[in-house]
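Engineer: for reference, the sequence and a predicted model appear below.
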Amino acid sequence: MIVPRSQAFLRHMASRLNDLWSASPTPVPDQAKVLFLVAGLSVGGAERHTVTVRAALARRGFPTSLLAVGSRRSEVIAALPGAEDAEQLNVKGMSSLSGWVSLWRALRRSDANIVVCVNQAPLISAAFLRLALGTRAKIVCVFHTTILRPSDQIRLPLFRVGLGLADALVYVSRNQASYWRARWLWCRKQAIIQNGIDLDRFGADPAARVAMRQRLDVADDEILVGLVAAFRPEKNHAQLLDVVREAHDRGARVKVLFVGDGETRPSTERLARDLNLDSLVIFAGEQSDVRPWMSACDCGVLCSDAVETFSLAAIEFLASGVPMLMSDIGGASEIVEHGVNGFLFAVGDSQAFADCLMKASDPAIRERLQAQAVRSVQGLSEERMVDGYVSLLHAVSAGSRQRLRRLAPETGPLPVRSAD
């Protein structure tokens, strides 16, 4: 943790470094040209969020582009509106000079007025390349992480310096903002813009539910719990299997639906066999349209132990009329009200998780949760979220002296605030 005195020193040095490149600042037009910079195009909430925001800004008249630094690519993501013309550099890592040169050239070609960097590595790269005159654009970081993975902890010191050089930091959750502000993460402008979804695309669909449950051979009296997420270590798929094993031992008739793919899928499949659950676990793989799969479920689940901050999948489940069981990480408590539209449990607490699942297995309790699910996320619309980003872009364009601006109508204030 950086102590206040060190933090003040970082602010001072960042301001001095910014003065070096901004002595003759390039004016930003009203409709700024916006470049979104991501590490890759793999399946994930941050990637989906990025292409959604980009497509929405383009519809509102902003010239936009998307640049992926690495080689990771999912055809599901690449086919989404907002990703169809993405440029991919296929850089294998930023440890080589050639990677930095490729990105420097790409930033120069983009001629962007604002670069929106998604998470740590893109922000670090863009901030330092701006010092090397790779771009004169304003730099905004959209940060999707609360609890860092060990690999991300290594980058944290550089991330702090990069944020000191950036023009704005966006948190996607109030809880996340509180967590990092308490740890002295600093940027000259900070905003909170909660994630949102296209609520018109989701809703309870009884016909789709019946058809998918028949396809999956799920009986009416069986509880189908769904986890829609990439198979990555922090998503903690194994914990769900352990909890379902315990729930079966306690008499619950539960089946599991996994939608997604990734590095930990093979180990999860082995664990399902080892726990004698292989006949009760469905691996659906990546799906371009998750709606019928979500509609088939009785409960959605997210049991992440790191990274998770404001899950799009959780909002989509609730918008589909499906209550959520979530580990209380990041902004989970901003999405799920315990006992109202789902249940929360402490990260890593399998006993509490199992107790939540047993409660949700009770038809009367589940019906009460389902009744609140849709209305609980009506404030988390894509339009509200995009309004926030439009306001943010205008605030950043206005220059660093602006101290406060409301971003968008929401359940509470979403200020762009000066950190000075």
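Structural biologist: Cool, the structure landed.
Engineer: CA only for contacts and neighbour counts going forward, please
Structural biologist: Fine.
Engineer: not counting sequence-adjacent ones, nearest residue to Ala354?
Structural biologist: Nearest non-adjacent residue to Ala354, counting by Cα to Cα, 6 or more residues apart in numbering: Val243, 5.3 Å away.
Engineer: what ranges does the stretch 151-300 of the chain have for its strands?
Structural biologist: 168-171, 189-192, 223-228, 254-259, 281-285, 299-302 (DSSP state E, counting those that start in this stretch).
Engineer: pasting the second one now:
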Amino acid sequence: MKKILFIVPSLRLAGAETQAVDLVNAIDPAFATKTLFTFEKDLSQLARVDRGQIEVLNVPRKSRFDLSMCDHIARLIDERGIDLVHCTMQFALLMGWIGARRSRKRPPLVCAIHITRNKDLKTELQDVLLYQWLLRSCRKLIFVCDAQRRHWLGKFHGLKRAAEVVHNGVDLQHFDADRLRPEGACFRQQHGIPASATVFCCVAGFRSEKGHAHLLRAFSEVLRQQPQSWLVLAGDGPARAEAQAIVHERGMASRVLFTGALSDVRALLAAANVKVLASTAVETFSVAMLEAMAMGLPVISTDIGGAAEAVIDGRTGLLVPCADEEALARAMLELVADPERTAVWGAAARALVAERYTREGMVERTMDVLREAMRA
């Protein structure tokens, strides 16, 4: 039996980490024994990990430049006889590459990349000066959508040899709107949201690239024309204070709800009518987007990363340019004005996820890539 070491920086509540936990949980234990290694302190999703079949090790780094966990990785590789190291995101690859180089066994590396457009020049330079060379050393590179693969190969043609596409996927049975309708009704009741209100929701960490400021300014125009609308923001992070200040300045406190980070977003999704994704950078193929679609919600998204591969404009939602607050407001108003079309698009969204973006499909395709990496 093969032995695979999965390296994820943290288990925070975010899309890449959620996808990684889903993947490790779902890979057949008859295919490989699984060890999950993290090196940041945030273990918010630890309870989601199937500890009965997965060994979890957390070795928090002591400082930004602490590389001592690489020695732990090297020992793990040699002591467990690891056949493959799977890294989620570039920084995990750096730790995995150093650890593998320090081991006697030196297993092949696979890296799953979850970023497309970088948020600033610094991270772009890191790709150019460091990460592209580490990525070239990988046996396989996993991109989570077609647009992301085209973007990276456009920047670094030398990655083509190893590049594979495995779309993110979600568990349709877990995200079942019909079964969760009572929870949605309860969510509205608990927060004083009328049953007749149109509820937009955004599930995202409060970071600048998630576009909360753009979304809130667009929503202020929606409220001016459709005052019965609500916006629910789930998540936490450094940009939350700025978002709350915008809500206060524009007098929207009675229609904008901050829930904080939610360990389970299904009640919110069951309560909502439309999912909004306003990201301006980093976003590639949002797991939160797929979860909402699986719950039968149409999605309004900025045209970023591979969003257009799931948000089929005029069929499962609407696409708008990044940071275009007027276009975002128009899209939101379009769906407020036509609840019947909103429901039809929501049904089409779930059907598309069932056809192309299930967790089972993601796991099966990933296992094929891992088999190939271990055979090469």
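Structural biologist: All right, it came through fine. Note that this is a predicted model, so its numbers are computed, not measured.
Engineer: counterpart of Arg12 of the second structure in the first structure?
Structural biologist: Mapped onto the first structure by TM-score structural alignment, Arg12 of the second structure lines up with Ser42.
Engineer: so that match touches Ser74, yeah?
Structural biologist: Yes. Contact criterion Cα atoms under 8 Å: Ser42 of the first structure and Ser74 qualify, at 4.9 Å.
Engineer: looking at these two, which is more packed in?
Structural biologist: Comparing Ser42 of the first structure with Ser74 by neighbour count (other Cα atoms under 10 Å), the higher total belongs to Ser42, at 20 against 14.
Engineer: quick one, what contacts the more buried one?
Structural biologist: The neighbours of Ser42 of the first structure, taking Cα atoms under 8 Å, 6 or more residues apart in numbering as the test, are 72-74, 77.
Engineer: now the second structure: which of those residues match?
Structural biologist: Retained in the second structure (both residues aligned by TM-score structural alignment, their matches' Cα atoms under 8 Å) from the contacts of Ser42 of the first structure: 72-74, 77.
Engineer: one step back: of the contacts of Ser42 of the first structure, which is the most crowded?
Structural biologist: That'd be Ile77 among those, by other Cα under 10 Å, with 19 neighbours.
Engineer: which strand or helix spans the residue nearest to Arg101 of the second structure when sequence neighbours are not counted?
Structural biologist: Excluding the flanking residues, the one nearest Arg101 of the second structure by Cα to Cα, 6+ apart is Ala74, at 7.7 Å. Assigned by DSSP states H and E, Ala74 of the second structure belongs to helix 69-80.
Engineer: kindly report the same for Leu333 of the second structure.
Structural biologist: With DSSP H and E as the test, Leu333 of the second structure turns up in helix 325-336.
Engineer: which strands and helices lie in contact with that helix?
Structural biologist: Helix 325-336 of the second structure sits against helix 212-225, strand 299-302, strand 317-320, with contacts defined as 3 or more Cα pairs under 8 Å, 6 or more residues apart in numbering; DSSP states H and E.
Engineer: now do the helix or strand just after that helix: distance to the chain's middle.
Structural biologist: Sequence-wise, the next helix or strand downstream of helix 325-336 of the second structure (DSSP H and E) is helix 339-356. Here helix 339-356 of the second structure is found 20 Å from its chain centre; the criterion is Cα atoms, centre = their mean, to the nearest Å.
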